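Undergrad: sharing a sequence plus its predicted fold:
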Amino acid sequence: MPTTILVVDDQASVRQLLHEYLSEHGFRVITASDGQSALYTARRENPDLILLDLMMPHMDGYQFIKQFRQERQTPIIIVTAREEESDAVLGLELGADDYVVKPFRLRELVARIRATLRRVSEEAERTKTLHVGDLWVDVQAHAVKVREKEVYLTPLEFDLLVTLMRAPGRVFTRDELANRLADSGFAGVSSTLNVHIRNLRCKIEKDPGHPEWIETVFGVGYRLRKPE
C-alpha cells in the first residue's frame, strides 16, 4: 500500500502542485485547505505524514499541531514562507518534526519526506520493547512481564497498556484513551473503560486497590506512573 501524504494548504495552486509531484513519486496524496478540515481528514484517512502550511483561515497550522498532537504522533513537516521562517521554530516546539521554506525545490521536499519517514520507522523499530521499572512489554510478540513473571492480557488490555507505556507520566483523558482504542478497532470502549482499567490492574499490580503503575488522576483520566 502506498505511503499516504496529507497536504494542508489554503492555496489551491500549492495543493495541486504537490499532489501532482508527490503522486508521480509514488505517494498517495490527499489534501485539505485549512486546519479544521485537516483534522477531520487526518482522523479519517490516518496519513503516514502531513505537510502543513502555517498561515491558514479558520484554524491555522499552530492550532492544528496543538490539537492533533493530543491525539496522534503522525510526523508533520511545516511548509512556510521565507518571511515566516522564524515562526516555524514555534511549530517545532509544538511538536512538528521538520520544516521547509517556500519557495522550495520539489526534489529536496521529497528527500525530506523520505528522511522523516525513515527516521520515524527506525524509532518505531526501537520501541518494539517498552520498559518502565519492572514492567516490560514486547509489542511485536504481544508479551508482558511484570517483575520477571509473564502475564496474559486481552488484546484490548494489551493496547491500553501499550498506550500508557509509550508516554509514562503523561495523563490521558478518558476520551483520549477511548478514541485511541477505537482507532485500533475496539468499539464501545468509552462506557467500559473503568472495567478494562480494573481488569488490567488486577493482572499487573501487586495490590490493585493501591496501584503501583496505573494511576487515576481524578476528574481527568489515567497515567502510567514513572518509578521514583
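TA: On my side now, so go ahead.
Undergrad: CA only for contacts and neighbour counts going forward, please
TA: Will do.
Undergrad: my guess is residue 79 is in a strand, correct?
TA: Yes. With DSSP: H, G, I helix; E, B strand; the rest coil as the criterion, residue 79 is located in a strand.
Undergrad: let me see the contact set for it.
TA: 51-54, 99-102 (CA atoms under 8 Å, 6 or more residues apart in numbering).
Undergrad: structure two is appended below for comparative analysis:
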Amino acid sequence: MTKPSNLVLLIDDEPKIRRFLRAGFEIHGFSVVEAENAAGGLKVATFNSPDLVILDLGLPDLHGSEALERLRAWSNVPVIVLSVESNEDEKVRLLQSGADDYVVKPFGMAELLARSDAALRRYFKSATENPVVTVGPLAVDLASRTVSLNNSRIKLTRKEYRLLHILAMHVGLVVTHDQLLKDIWTGNQRDNIQYLRILVRKLRQKIEADPNQPRLLITESGVGYRLENRLEPSVVD
C-alpha cells in the first residue's frame, strides 16, 4: 500500500525519536515532515495535508490527546499515537477519541510500519467508498482534495480549501468560530475573528452564485458556520 506519494507527519518533541522515525519511513518510501510540538504539528497538518500522522502524547505545549481532538475536528487522516504508557483505559479512551492505533514505547520500526500500512489501507478503502461531499452544485472530493462547482473544477488557496474541508467534514453541522480559528491559524491570528470573516467572504466569492445571498456556506450568527445544501439565503457575516 505504501507509495512514495504517502506523506507522514511526525509530531514528537524528541529529536532522536524523530530522526529514527524519519529514517525508517523514508527507507520504506514515505515522504516525511516533522513538528516538535502540538501547535507546530497542527500547523503542518493544515498546510501539508499528510496521509498519516504519528503523534506522541508527551508534547511540551499540549497533551497529545487534545492535539488529536483538534485534528479530528476537521480531518480524518489516520493517526497512530505513541506513548510510554501501556494503560488499557488510556488506549481505549484515545481510540474512542479518534486514534487509529496506539503503539507503546519502546517499539520496533517494523511493527510501526506494519501498523501504518494497515491504517492507510483502512483509510483509503473508506475514502474510495464515499470520498465526495456534495452540497447542491458544489462537490468536495476529500480523497483527491479537489473542489468542483457545477461540474467544473475551481481553484482555492490553501486556507480556503482548509476552511471548506473542515466544513465538508461536518456537513450540515455548525463549526464554531473558535474551532475554525484554532484549526486554520496560529499565534495571535487565532484570536482575531476578522481573519475568519475575510476568509469566508473570499471562499463565498468562489462557490456561491451570489456571495451576498449565500446558500451553501451558511452563517450561524454569533456561533460559527456550516456547509448546508438547503437552498435558502442566510445571514451574511
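TA: Received the coordinates, thanks. As the structure is a computational prediction, the values presented were derived from the model and not from experiment.
Undergrad: what TM-score do we get after superposing?
TA: Once superposed, the chains reach a TM-score of 0.68 (TM-score structural alignment, normalised by the length of the first structure), with 207 aligned residues with a CA RMSD of 3.9 Å.
Undergrad: buried ones among the contacts of residue 79 of the first structure?
TA: Taking 16 or more other CA atoms under 10 Å as the criterion, what is buried in the contacts of residue 79 of the first structure is 51-54, 99-101.
Undergrad: tell me which of the contacts of residue 79 of the first structure fall in helices.
TA: Using DSSP state H to define helices, no part of those is located there.
Undergrad: ok, now how distant is the closest residue to residue 148 of the second structure other than its chain neighbours from residue 163 of the second structure?
TA: Setting aside the residues directly before and after it, residue 148 of the second structure is nearest to residue 139 in space (CA to CA, 6 or more residues apart in numbering), at 5.1 Å. Distance, residue 139 of the second structure to residue 163 of the second structure, by CA to CA, to the nearest Å: 14 Å.
Undergrad: what of residue 174 of the second structure?
TA: Applying CA to CA to residue 174 of the second structure and residue 163 of the second structure gives a distance of 13 Å.
Undergrad: more neighbours, these two?
TA: residue 163 (22 against 17; other CA atoms under 10 Å).
Undergrad: that's a helix at that one, yeah?
TA: Yes. Counting by three-state DSSP, residue 163 of the second structure is located in a helix.
Undergrad: surely it touches residue 184?
TA: Yes. With contact defined as CA atoms under 8 Å, residue 163 of the second structure counts as touching residue 184 (7.3 Å).
Undergrad: where does the longest helix that the first structure contains end up in the second structure?
TA: Looking across the first structure with DSSP H, the single longest helix is helix 106-126. Per TM-score structural alignment, the counterpart of helix 106-126 of the first structure in the second structure is residues 109-129.
Undergrad: now do the strands in the first structure.
TA: 4-8, 28-32, 49-53, 76-81, 98-102, 129-132, 135-138, 143-146, 149-151, 172-173, 214-217, 221-224 (DSSP state E).
Undergrad: let me have those in JSON lines, extended by distance to residue 63 of the first structure.
TA: Output for the strands of the first structure, formatted as JSON lines (distance: least, CA to CA, whole Å):
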{"stretch": "strand 4-8", "distance to residue 63 of the first structure": "13"}
{"stretch": "strand 28-32", "distance to residue 63 of the first structure": "15"}
{"stretch": "strand 49-53", "distance to residue 63 of the first structure": "11"}
{"stretch": "strand 76-81", "distance to residue 63 of the first structure": "13"}
{"stretch": "strand 98-102", "distance to residue 63 of the first structure": "16"}
{"stretch": "strand 129-132", "distance to residue 63 of the first structure": "31"}
{"stretch": "strand 135-138", "distance to residue 63 of the first structure": "34"}
{"stretch": "strand 143-146", "distance to residue 63 of the first structure": "37"}
{"stretch": "strand 149-151", "distance to residue 63 of the first structure": "41"}
{"stretch": "strand 172-173", "distance to residue 63 of the first structure": "19"}
{"stretch": "strand 214-217", "distance to residue 63 of the first structure": "26"}
{"stretch": "strand 221-224", "distance to residue 63 of the first structure": "23"}
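Undergrad: quick one: closest of the ones you listed to residue 208 of the first structure.
TA: strand 214-217 (9.2 Å; CA to CA).
Undergrad: how big's the offset between the closest one and the second structure?
TA: Here the mean offset of strand 214-217 of the first structure against the second structure after fitting is 3.6 Å, by mean CA distance after the TM-score superposition for the first structure.
Undergrad: who touches that strand?
TA: 171, 201, 222-225.
Undergrad: and with 7 Å instead?
TA: 201, 222-225 (CA atoms under 7 Å, 6 or more residues apart in numbering).
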